[in-house]
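> Based on what follows, work out the 3D shape:
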Amino acid sequence: MLIIQSISLIWRKQARGSNFAKVRHQFRMAYPIYNAVHDEQVVVYPFEFVQTEQGIITYEELTQQQLEKYLPTLGFTSSQVERVILRELSRFRKFEAYSSIQELNLTNLSVSSIQNGFEVSFYYDRFRSGLPFRRGHNKDYCNRQSRLYGQDCLNEIAFILKENQYGRIVWNERKKEVDTGVWYYKIHVYNLFSTISSNFKYDIFMSRTPDYEYKQLATLY
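Below is the predicted model:
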């Protein structure tokens, strides 16, 4: 079984200064998860954050703040605002479970089952990733069965996880808003834990340091 914690932090031009960078430097790379029992092969826990002028908050908190601010200006009563907030917050995913490793679909992450563990790779997906373009060794360059066959992109094994091992991938990107053309910035953290137990503790990613850590951190202009 593979447990993944997918963490992302987004910031925009207003948060590019040195003071904001100091706050991001303290951004935590691991968080508690729900203590649950799962029968699936893969469980993903998403955590999404945004940096504002007030600090780093979750997207749930940002959504609530925006609704509390704007809905009353549209004539919503306090009880109506509360109902809308509850409805919108319920849409946020608590976890995703997959019966097969092939169903996993996280950007730039490729995982394959091997004997007694998992092979974890980082690759540059030009259809989903922002800048800068990552080039380097492509382990599947000559593999006609791979969708990365013949492509000039980075595609390499980050680490191999055996039972009860913990790995972390950290990467960043710069992207452009489709509607406005404004640049924004994002850092991603994937925490992965391989286990044969379907019952795991809430602090599985906090009670120890990773056995392996792979980074693709570029300068984001």
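> From now on I want contacts and neighbour counts done on CA atoms only, so please keep to that.
Noted.
> ok, and for the helix or strand encompassing Ile169, which residues are buried?
With secondary structure defined by DSSP states H and E, Ile169 is part of strand 166-176. For strand 166-176, a neighbour-count test (16 or more other C-alpha atoms under 10 Å) marks 166-175 as buried.
> Tabulate these (JSON lines), appending distance to Glu213.
As requested, those are exported to JSON lines (distance: C-alpha to C-alpha, whole Å):
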{"residue": "Tyr166", "distance to Glu213": "9"}
{"residue": "Gly167", "distance to Glu213": "6"}
{"residue": "Arg168", "distance to Glu213": "5"}
{"residue": "Ile169", "distance to Glu213": "6"}
{"residue": "Val170", "distance to Glu213": "8"}
{"residue": "Trp171", "distance to Glu213": "11"}
{"residue": "Asn172", "distance to Glu213": "15"}
{"residue": "Glu173", "distance to Glu213": "18"}
{"residue": "Arg174", "distance to Glu213": "22"}
{"residue": "Lys175", "distance to Glu213": "24"}
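> Leu109: which of the residues you listed is nearest?
Ile169 (8.9 Å; C-alpha to C-alpha).
> Pull the contacting residues for that closest one.
Applying C-alpha atoms under 8 Å, 6 or more residues apart in numbering, we find Ile169 in contact with 158, 188-191, 213-216.
> Then Ile56?
49-50.
> Please provide the structure for the following sequence as well, for comparison with the first:
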Amino acid sequence: MRRVLLLGGTGDALAIARSLPAAHVYSLAGLGRVPGDLACAVRVGGFGGVDGLVRYLCDEDIALVVDATHPYAAQMSRHAREACTIARVTLWAVRRPAWQPQPGDDWRDTADWRGIVERIAGFHRPLFTLGREPLAHLHEIPALQHWTIRCLDAHPGNERADIIDARGPFDLAGERALFDAARIDVIVSKNSGGRATEAKLAVARERGLPVVMLTRPALPDADRSFDDAVSARDALQHWLTTQ
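Okay, here's the model as predicted:
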């Protein structure tokens, strides 16, 4: 049987995974909760670089890889492109469009952690929605700042940081309540795109708060790309019926 390997971890990937029959594989990096309602196999953990992924594709008779990883998981996307080229396996990708600034937005782009630190230097109560990266810098928080960090897994904070483990989607009411409770005066965000976590940007716009936006990494081309999970899922269902 010609099998599918779905590379995921995002809500887009999960929506596709729920349509996969038992013979196919949904692969997670291991940072989030493993869904319990899937018919397909679930694999957790890395492959061991490009060579390990090539071996997996060959050993498991994978005929199609669908890259539905996070837009900032650039290394995994590069590895998938290289491994599929070597193994002569078709690669599809879900490339979620980036958010675009709207009238009233105050976005301040930066490419790395150093730039983030520089851009929040004049603020007191930043909200970080970058995932795990800020957790490595808890000991560096300036005395005049208190950080609120939202990520997928629980982690102890300290006297100058609160950690919120939460997974979207987030709505306007909930985001407004968070901004009020934590007295947020600046947001630090990845440009993830999609609707699940977009409400924070609307609240920032309402309140005239700046958003320090981490620019997206460049991603490799795929043999076929989709803007959303629905289009990818429908194309995949057609592919499965023709094999």
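> Superposed, what's their TM-score?
The TM-score (TM-score structural alignment, normalised by the length of structure 1) is 0.23; 89 aligned residues with a C-alpha RMSD of 5.9 Å.
> coming back round to it: what about the contacts of Ile169 of structure 1, which are in strands?
158, 188-191, 213-216 (DSSP state E).
> about what we covered before: closest to Tyr70 of structure 1 among the contacts of Ile169 of structure 1?
His188 (30.0 Å).
> any idea how far Val230 of structure 2 lies from Ala80 of structure 2?
Distance of Val230 of structure 2 to Ala80 of structure 2, given as C-alpha to C-alpha, to the nearest Å: 21 Å.
> The two - which one has more neighbours?
Between Val230 of structure 2 and Ala80, Ala80 has the larger neighbour count (other C-alpha atoms under 10 Å), namely 26 against 14.
> I figured the more buried one hits Gly49, correct?
No - counting by C-alpha atoms under 8 Å, Ala80 of structure 2 stays clear of Gly49, with 9.3 Å between them.
> by how many degrees do the strand holding Ile169 of structure 1 and strand 212-216 diverge?
Interaxial angle, strand 166-176 of structure 1 versus strand 212-216 (axes from the mean of the first three to the mean of the last three C-alpha atoms, to 10 degrees): 10 degrees.
> List the residues that contact the closest residue to Gly167 of structure 1 other than its chain neighbours.
Counting by C-alpha to C-alpha, 6 or more residues apart in numbering, the nearest residue to Gly167 of structure 1 once its immediate chain neighbours are dropped is Tyr212, at 4.6 Å. Residues in contact with Tyr212 of structure 1 (C-alpha under 8 Å, 6+ apart) are 159, 166-168.
> switch to 10 Å and redo it
By C-alpha atoms under 10 Å, 6 or more residues apart in numbering, the contact set of Tyr212 of structure 1 is 158-161, 165-169, 192.
> Which stretches in structure 2 count as strands?
Under DSSP E, structure 2 gives strands at 3-7, 25-28, 41-44, 62-67, 90-94, 107-110, 126-129, 147-151, 161-165, 186-190, 211-214, 224-226.
> list the buried ones in the helix or strand where Arg87 of structure 1 lies?
For Arg87 of structure 1, the element it lies in under DSSP H and E is helix 78-89. For helix 78-89 of structure 1, burial by neighbour count (16+ other C-alpha under 10 Å) applies to 81-82, 84-85.
> which of those residues lies closest to Ile7 of structure 1?
Checking the buried residues of helix 78-89 of structure 1 against Ile7 of structure 1 with C-alpha to C-alpha, the nearest one is Ile85 at 23.2 Å.
> residues in contact with the closest one?
60, 63-68, 71, 79.
> rerun that using 8 Å as the cut-off
Per C-alpha under 8 Å, 6+ apart, neighbours of Ile85 of structure 1: 64, 67.
> and what of Arg114 of structure 2?
Arg114 of structure 2 is in contact with no residue at all, counting by C-alpha under 8 Å, 6+ apart.
> Quick check: the gap between Leu64 of structure 2 and Phe226 of structure 2.
For Leu64 of structure 2, the distance to Phe226 of structure 2 equals 15 Å [C-alpha to C-alpha].
> go on, Leu91 of structure 2?
Where Phe226 of structure 2 is concerned, Leu91 of structure 2 sits at a distance of 12 Å (C-alpha to C-alpha).
> cool, Ala182 of structure 2 as well?
Taken as C-alpha to C-alpha, the span from Ala182 of structure 2 to Phe226 of structure 2 is 37 Å.
> May I see the ChimeraX selection of the buried members of the ones in strands among the contacts of Ile169 of structure 1?
Selecting only the buried entries of these in ChimeraX, with 16+ other C-alpha under 10 Å as the criterion:
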select :158,188,189,190,191,214
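> would you list every one of the helices in structure 2?
With DSSP state H applied, structure 2 shows helices at 11-17, 49-59, 74-87, 113-119, 172-182, 199-207, 229-242, listed in chain order.
> If you count contacts, what does the third one end up packed against?
The one in question is helix 74-87 of structure 2. With contacts taken as 3 or more C-alpha pairs under 8 Å, 6 or more residues apart in numbering; DSSP states H and E, helix 74-87 of structure 2 sits against helix 49-59, strand 62-67, strand 90-94.
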